[in-house]
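Engineer: got a predicted structure here, sequence first:
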Amino acid sequence: MSSTASSPSTSRRMVFPFTAIVGQEEMKLALLLNVIDPFIGGVMIMGDRGTGKSTTIRALADLLPEIDVVVNDPFSSHPSDPDLMSDELRQQFLENPQPLPSTKKKVAMVDLPLGATEDRVCGTIDIEKALSEGVKAFEPGLLAKANRGILYVDEVNLLDDHLVDVLLDSAASGWNTVEREGISIRHPARFVLVGSGNPEEGELRPQLLDRFGMHAEIRTVREPALRVQIVEQRAEFDQNPPAFVEKYQPEQIEAQKQIVDAQQLLSSVKMDYDLRVKISEVCSELDVDGLRGDIVTNRAAKALTALEGRQEVTVDDIRRVIALCLRHRLRKDPLESIDSGYKVEKVFSRVFGLELSSEENVAATANGVRPGGR
């Protein structure tokens, strides 16, 4: 259990508590599900400026329990799991299968600046040292720092496409490989990739967007009472951070326990074969390219089931995650805007034999779509 959950530390910078964040349920759910199952593939958060994207992601990283890492290892290698070790430590562990000297550390939340170079992101090899001393001199980059943590890219839609490719490849494979002048070094790079952006400043290409597991939309809160609550909470936190953090400690401890329990329960969650067929039927009807949509929806539904402490996926679990997993995979034209999720909900309701809710019917009318029609 982390030091965050036991007592707020005064020695480090205070972070706004995750459980104190009002609204933005879609973003919070997508982030939690990715933390429970990092193989979902990350989250793309698109929405207005000033809606608390960075605050929420920092709050989630602070909420997570501390992890065991090998002492003085730049890659935060796991002390006893070979799959989460650098090649050098893995070799050492396989020759002598004893847990390596370890310590605990907070889950890293790494910010990737827009102007970052590929060397800064991936790391560099000191060729001169390698040739003169015969050792692989590697200077780790941001991907090494983010291993077993969260890598956050604000305004990812403004990032160079080549760098986005590098990030997505590492996130998908769990490894980062740096090659230069015939020297090759690789290290584990398993992280939850979180990108955010404002649609007004440009969209990601559909091919890149499809590589993100989930897509959360956030909007500025319109309800005056909620806006006042958010403003007052922020003022209370800024005035006395330790007291505010202390106030939310019981909820933080409970939320952290829920995440840990869900991570342990995930492997035993089952989904009925008929439900899996229907998910694929929805993806097929929506003309989703490839199988990523099917895979991510299956994983997200299981992660949600585990988050709520259950072992059997229900239709409602699928309903709550399917738009998050598929809405960004429907675009074929880069100039087309992303569907708010109504199209996904409509096909889901038809395939699963459910009636659209009154809210969805209103949305259908507003979009000029006849509810229940194709």
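Structural biologist: Noted; the coordinates are in hand.

Engineer: only C-alpha atoms for contact and neighbour calcs from this point on.
Structural biologist: Will do.

Engineer: show residues contacting the one helix or strand I57 maps to.
Structural biologist: Secondary-structure assignment from DSSP states H and E places I57 in helix 53-63. Applying C-alpha atoms under 8 Å, 6 or more residues apart in numbering, the contact partners of helix 53-63 are 4-5, 15-18, 21, 28, 31-32, 45, 106-109, 149-150, 152, 154, 196, 252, 255-256.

Engineer: want to compare, so here's the second one:
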Amino acid sequence: MTVTIPAPIRTRRQVFPFTAIVGQEEMKLALLLNVIDPKIGGVMIMGDRGTGKSTTIRALADLLPEIDVVAGDPFNSDPQDPDLMSDEVKQKLEQGEAIATVKKKVQMVDLPLGATEDRVCGTIDIEKALADGVKAFEPGLLAKANRGILYVDEVNLLDDHLVDVLLDSAAGGWNTVEREGISIRHPAQFVMVGSGNPEEGELRPQLLDRFGMHAEIHTVREPDLRVKIVEQRADFDANPDVFSQKYDAEQSALQEKIVQAQQLLPSVKLDYDLRVKISEICSELDVDGLRGDIVTNRAAKAIAALEGRTEVTVDDIRRVIVLCLRHRLRKDPLESIDSGYKVSKSVARVFGLELEE
């Protein structure tokens, strides 16, 4: 006799709600701004073990609204944006073929520490290519991460070459695989989030500079807050559905806020005088290159959009500039990253503000 067990109503694993996370405001802000404008260039999160880094990033991916993707496409191609489309989809559209689309949750791809370059970038099956005359491509993690979030835990322990490959793809928005004269490329535009523990070593300054923002997180010291966090976790583990329902309204409101900010972002203006002052701060702090200026400009616009405004204020710049510059001040790999004091001091001088304690 065969017994049929009904399928559970909820087939997707419940994720801790983003709006329920207590504290760690710096990390949460950096992640939200990168989701609003992925061109900021990702976030490096450094902090103590057990401070909820992975939980927060998974919660953010779960919070984001579903996106339209081309059905059956391994690269999560956008049916509207040619920059986020695979060559195969573009070809079909150029030939006037109709393409089916589906709604899909934003992907969060975990990069394992032992991953090889082939696993990350994808591989070309040379034998099949030569025998059948087709470009036989096995997509890697970068294909899966297109239009999503790529999370690398313990990024400071990852091979420098692999970090370079990831950051190149994140910056350019494309991944190219070449082997034996065969070349294949596909869109790979994602928010790269790296995390690590400073005790296990820092990234080289050249690689650290490639991350748009750098957030520091610390273990909560206040006993009341610690108790609240422990109780929340226990409640969630005991009954994820009931716990999550309490935050449904807040989750929906934040999701709507993110969508509106993404739509508003192209309209946000940053005055020329403020742009000059940002560059003056970067110059005064001896920041190499122009990446610091560019990222600060983008982040200031993103925070204005998040709050529903089309004009960037001095306060917007003050709130994001430490996150954008603190990791760019380190010239020597043996130096520790500035806590933000040097940046805040320079901001206070250039904008004529009082230095916050």
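Structural biologist: Structure received. Since this is a predicted model, take the numbers as computed values, not measurements.

Engineer: TM between them?
Structural biologist: The TM-score (TM-score structural alignment, normalised by the length of structure 2) is 0.97; 349 aligned residues with a C-alpha RMSD of 0.8 Å.

Engineer: rewinding a little: now the helix holding I57 of structure 1 on structure 2. Mean distance?
Structural biologist: Helix 53-63 of structure 1, aligned to structure 2 and superposed, deviates on average by 0.1 Å (mean C-alpha distance after the TM-score superposition for structure 1).

Engineer: centre of the chain to that helix, how far?
Structural biologist: Between the mean C-alpha location of helix 53-63 of structure 1 and the chain-wide mean there is a distance of 11 Å, by C-alpha atoms, centre = their mean, to the nearest Å.

Engineer: cool, stretch 110-126 of structure 2 as well?
Structural biologist: Centroid displacement of stretch 110-126 of structure 2 relative to its chain, using C-alpha atoms, centre = their mean, is 20 Å.

Engineer: end-to-end on it?
Structural biologist: By C-alpha to C-alpha, to the nearest Å, the extent of stretch 110-126 of structure 2 from end to end equals 28 Å.

Engineer: return the set of buried residues in it.
Structural biologist: For stretch 110-126 of structure 2, the neighbour count (16 or more other C-alpha atoms under 10 Å) marks D110, L111, R119, V120, C121, G122, T123, I124, I126 as buried.

Engineer: name the residues that touch it?
Structural biologist: So stretch 110-126 of structure 2 is contacted by 135-143, 150-155, 157-158, 162, 175-180 (C-alpha under 8 Å, 6+ apart).

Engineer: list buried residues within those.
Structural biologist: With neighbours counted by 16+ other C-alpha under 10 Å, those contain buried members at 136-137, 139-143, 150-155, 157-158, 162, 175, 177.

Engineer: which of the residues you listed fall within strands?
Structural biologist: Residues of these located in strands (DSSP state E): F137, P139, L150, Y151, V152, D153, N175, V177.

Engineer: and for the alignment partner in structure 1 of the last one, nearest residue in space, chain neighbours not counted?
Structural biologist: Under the alignment defined by TM-score structural alignment, V177 of structure 2 is paired with V178 of structure 1. Taking C-alpha to C-alpha, 6 or more residues apart in numbering as the measure, V178 of structure 1 lies nearest to I185, with 5.3 Å between them; neighbours along the chain are not counted.

Engineer: same check, this time on E180 of structure 2
Structural biologist: Nearest one to E180 of structure 2, counting by C-alpha to C-alpha, 6+ apart, is I126 at 7.6 Å.

Engineer: repeat that for P188 of structure 1.
Structural biologist: In space, and not counting its chain neighbours, P188 of structure 1 is closest to W175: 4.5 Å by C-alpha to C-alpha, 6+ apart.

Engineer: residues contacting the one you found?
Structural biologist: Listed by C-alpha under 8 Å, 6+ apart, the contact set of W175 of structure 1 reads R186, H187, P188, A189, R190.

Engineer: my read: the last one touches L142, true?
Structural biologist: If I follow you right, that is R190 of structure 1. No: contact between R190 of structure 1 and L142 fails when scored by C-alpha atoms under 8 Å: they sit 11.9 Å apart.

Engineer: all helices of the stretch 51-200 of structure 2, in order?
Structural biologist: Using DSSP state H, counting those that start in this stretch, the helices found in the stretch 51-200 of structure 2 span residues 53-63, 87-94, 117-121, 126-132, 141-145, 160-172.

Engineer: looking at these, which is buried most?
Structural biologist: helix 141-145 (a mean of 25; mean count of other C-alpha atoms under 10 Å).

Engineer: go through stretch 183-192 of structure 1 and flag the buried ones.
Structural biologist: Within stretch 183-192 of structure 1, the residues that count as buried by 16+ other C-alpha under 10 Å are I185, R186, H187, P188, A189, R190, F191, V192.

Engineer: which of these fall in strands?
Structural biologist: With strands defined by DSSP E, the entries of the buried residues of stretch 183-192 of structure 1 inside them are I185, R186, H187, P188, F191, V192.

Engineer: could you dump the residues you listed to CSV with distance to F348 of structure 1?
Structural biologist: Shown next, in CSV, are these (distance: C-alpha to C-alpha, whole Å):
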residue, distance to F348 of structure 1
I185, 45
R186, 42
H187, 41
P188, 37
F191, 31
V192, 27
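
Engineer: and which of those residues is nearest D339 of structure 1?
Structural biologist: Taking C-alpha to C-alpha as the measure, D339 of structure 1 sits nearest to V192 out of those, at 24.3 Å.

Engineer: excluding chain neighbours, what is closest to that closest one?
Structural biologist: Counting by C-alpha to C-alpha, 6+ apart, the nearest residue to V192 of structure 1 once its immediate chain neighbours are dropped is I150, at 4.7 Å.
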